[in-house]
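Asks: after the sequence you'll find the predicted model.
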Amino acid sequence: MVISDIGKAKSCLARIGYYRLSAYWFPFRKSQQVIDAATGLPATQVLDDFQDGTDFPTILGLYVFDKKLRMIVLDALERIEIALRTEIALLLGQHGAWAHRDPQVLHGNFARRNKKGATFTPHQEWLDRLDDKFRRSKEDFAKHFKARYSSSDPPIWIAVELLDFGALSHFYAGMTIADQDTIAARYGLSAGKAFEAWLRCLNDVRNICAHHSRLWNKPLVAQPRWPALGAIPDLDHLDGDIHGQTRLYAALAIMRCMLKVVNPSSSWGQRLVEHLDTMPANPILSLKSAGFPTNWRTEALWA
């Protein structure tokens, strides 16, 4: 790796850490094809040398680019999370103020069936975590409720304010199929199970951002279900594109689709595109590594 300013490189390594930065220079390492001794199949072996032209400023630029990207992504996820809280509260509230505590209005696998070897149902475990958050909460709304209604549990429209994205997506998966489908339909999906997969995907992305991990070209662990061709026209350009559907681009496209429902006037898509144009230029990596199709900027989704 070309390091023209040794002092700056040492300072960056001391501030950021060798292994955090190494995630950004990993794709720049040379590789060779070998035969795996265990399977007898071809495999790629990553070497310790870098490809020609690799320099430290490019690596640092990718790190800063990814840091700013995480901030933009968290902005979208915050809006989506708040909207989802409200949608769940309004829908469940039709079943009763404490519907989130009532096993009879939730999915049986969540509220009435124990996992093998478990003492409590998933619903009971979820409620325990919620109640603990409420007891420990220092938020004004929680303190007010505890002072005024000391013998009561908070109703659904208060309880949702205590849920982070993970707990929210977990609860969505525990709602009845009919209620899941009702919320999913708002985003153009006919099946709640597909929307559940979307939420799992976005929750993983949120966790990556919250823990300051590399985001931009990381494969999606929880991969979203892709709608049928024509169901959501803005996503049709990824139909059959397995690489695009399993990398960051898929999550960004889903966020953009959801924001068009939650906040149609949002400039988030434009801000994202403008930031992506600042990716450090280099001959080895491009946005294609993160699943971006060749002509993605011309798609109606980003207009």
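Replies: Looks like it arrived, so ask away.

Asks: rest of the way, CA atoms for contacts and neighbours
Replies: OK.

Asks: now the strands for the stretch 101-250 of the chain?
Replies: Secondary structure of the stretch 101-250 of the chain by DSSP state E, counting those that start in this stretch: no strands are present.

Asks: tell me where the longest strand sits in this protein.
Replies: Ranked by residue count under DSSP state E, the longest strand found in the chain is strand 42-50.

Asks: and stretch 9-25, what's buried?
Replies: 13, 21, 24-25 (16 or more other CA atoms under 10 Å).

Asks: got it, and stretch 204-222?
Replies: With burial defined by 16+ other CA under 10 Å, the residues of stretch 204-222 counted as buried are 204-206, 209, 213-220, 222.

Asks: now swap in stretch 130-139 and tell me
Replies: In terms of neighbour count (16+ other CA under 10 Å), stretch 130-139 has its buried residues at 130-131, 134.

Asks: what is the nearest of those residues to residue 275?
Replies: Minimum distance to residue 275 across the buried residues of stretch 130-139 is 37.0 Å, recorded for residue 130 (CA to CA).

Asks: my guess is that closest one contacts residue 162. True?
Replies: Yes: assessed by CA atoms under 8 Å, residue 130 is found in contact with residue 162 at 7.2 Å.

Asks: ok, and here's another one to check against it:
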Amino acid sequence: MPTPNTAKPFLPYSEQLALLKKRGLIVPDETYALAVLKKTNYYRLSAYSLTLRKDDVFYENVAFDDIMELYNFDSEFRKLICEYTGYVEISARAYIAYFHSQKYGPLGYLDTTKFDSEWKHAYFMDKLNTYLERSKDAFVIHHREDRNRVYPLWVAIEVATFDMVSKLYKNLLPNDRAAIAKKYYGISSRECIENWLQCAVVARNVAAHGGRFYNRVGLNPAVKLSPKHQKEFSGTRPFGYVYAIYKLLPEDRKLSMLNDISKLFRKHPFALPKHLGFPENWQELIIE
């Protein structure tokens, strides 16, 4: 780690703006630019200029508003990711709860033999019980006080986080994972569903914490893709994660996701799809 005498010096807002101008950025409205810098970390904002400069020198005619256009695009892109991963989370809860309860009964999820790993099941149950005890939701209080803390899976799973739901699916018995993958997602690969759910969780976390998608590389884990798709787009770029989210969506949400993303690119033409890993024929690829 850098020592204090090697760290970059602190710069007041006015000097941050002066540095941007020195590097060739056009700033027509300095009052506006300073207001943005005051509420947005300089380092965070500068990340959106990476495609607009080389070696810390801005390309000709690049303005502060161009950076803000990318920043605002990314903000709206995050909202879409949050919205559609929300649909993925809700449906995954429903699928798992219905399938498992139908096969093993409403309390079958308490039986460790109905899961792949005993210790992973124990860890899940420990977290789940903590959330159930803390919950102030009326449906949980009802089962806590009037049902002697007996929670059917379709009740208990509603307090689980998206990450917990993803890990719950991954710890189901292999045949159960495969059955859910086929019945609800229409594919035979349980490994894909495991991976895609994990990627959807990561995408949700990036979006929820204000992380950057534009010009981002190296998302982890890589989205599991067919050999054909591996040649057409990257599983570690934002489009790969969009692909995974789309594949997990209920059928009645898929078209709206495609339309919303298309509208967003039309609204912000300065934001280039290639900087999120979107191929030119991304809509055709995603619906294959």
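Replies: Ah, there it is. Note that this is a predicted model, so its numbers are computed, not measured.

Asks: what ranges does the first structure have for its helices?
Replies: Along the first structure, the segments classed as helices by DSSP state H run 6-16, 18-25, 56-93, 108-111, 122-136, 140-148, 156-159, 165-173, 177-186, 192-210, 242-245, 248-262, 268-276.

Asks: thinking again about what came up before, any chance of the buried residues of stretch 130-139 of the first structure in TSV, plus distance to residue 167 of the first structure?
Replies: Shown next, in TSV, are these (distance: CA to CA, whole Å):
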residue	distance to residue 167 of the first structure
130	9
131	12
134	13
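
Asks: now, which of these sits nearest residue 270 of the first structure?
Replies: The nearest member of those to residue 270 of the first structure, counting by CA to CA, is residue 130 at 36.5 Å.

Asks: quick one: the closest one and residue 12 of the first structure, what's the gap?
Replies: 41 Å (CA to CA, to the nearest Å).

Asks: check residue 184 of the first structure too.
Replies: Using CA to CA, residue 184 of the first structure is found at 45 Å from residue 12 of the first structure.

Asks: one more: residue 22 of the first structure?
Replies: In this view, residue 22 of the first structure and residue 12 of the first structure are 12 Å apart by CA to CA.

Asks: ditto for residue 110 of the first structure
Replies: Distance, residue 110 of the first structure to residue 12 of the first structure, by CA to CA: 47 Å.

Asks: need the distance between the two termini of stretch 158-170 of the first structure.
Replies: End-to-end for stretch 158-170 of the first structure, by CA to CA: 17 Å.

Asks: find me the equivalent region of it in the second structure.
Replies: Aligning stretch 158-170 of the first structure against the second structure (TM-score structural alignment) gives residues 155-167.

Asks: kindly report the same for stretch 8-15 of the first structure.
Replies: Residue span in the second structure matched to stretch 8-15 of the first structure, by TM-score structural alignment: 32-39.

Asks: not counting its neighbours along the chain, what's nearest the counterpart of residue 255 of the first structure in the second structure?
Replies: Under the alignment (TM-score structural alignment), residue 255 of the first structure maps onto residue 245 of the second structure. Among residues not flanking residue 245 of the second structure along the chain, residue 200 sits closest, at 5.8 Å (CA to CA, 6 or more residues apart in numbering).

Asks: now which residue in the first structure aligns to that neighbour?
Replies: Using TM-score structural alignment, the equivalent of residue 200 of the second structure in the first structure is residue 202.

Asks: what about its match, how many residues nearby?
Replies: Residues within reach of residue 202 of the first structure, counting by other CA atoms under 10 Å, total 27.

Asks: pretty sure it contacts residue 250?
Replies: No: if you go by CA under 8 Å, residue 202 of the first structure and residue 250 don't touch, sitting 10.1 Å apart.

Asks: which residues touch residue 237 of the second structure?
Replies: Contacts for residue 237 of the second structure were tallied using CA atoms under 8 Å, 6 or more residues apart in numbering; they are 216-219, 276-277.

Asks: sorry, wrong one. I was asking about residue 246 of the first structure.
Replies: Residue 246 of the first structure is in contact with 219-220, 223-224, 291, counting by CA under 8 Å, 6+ apart.
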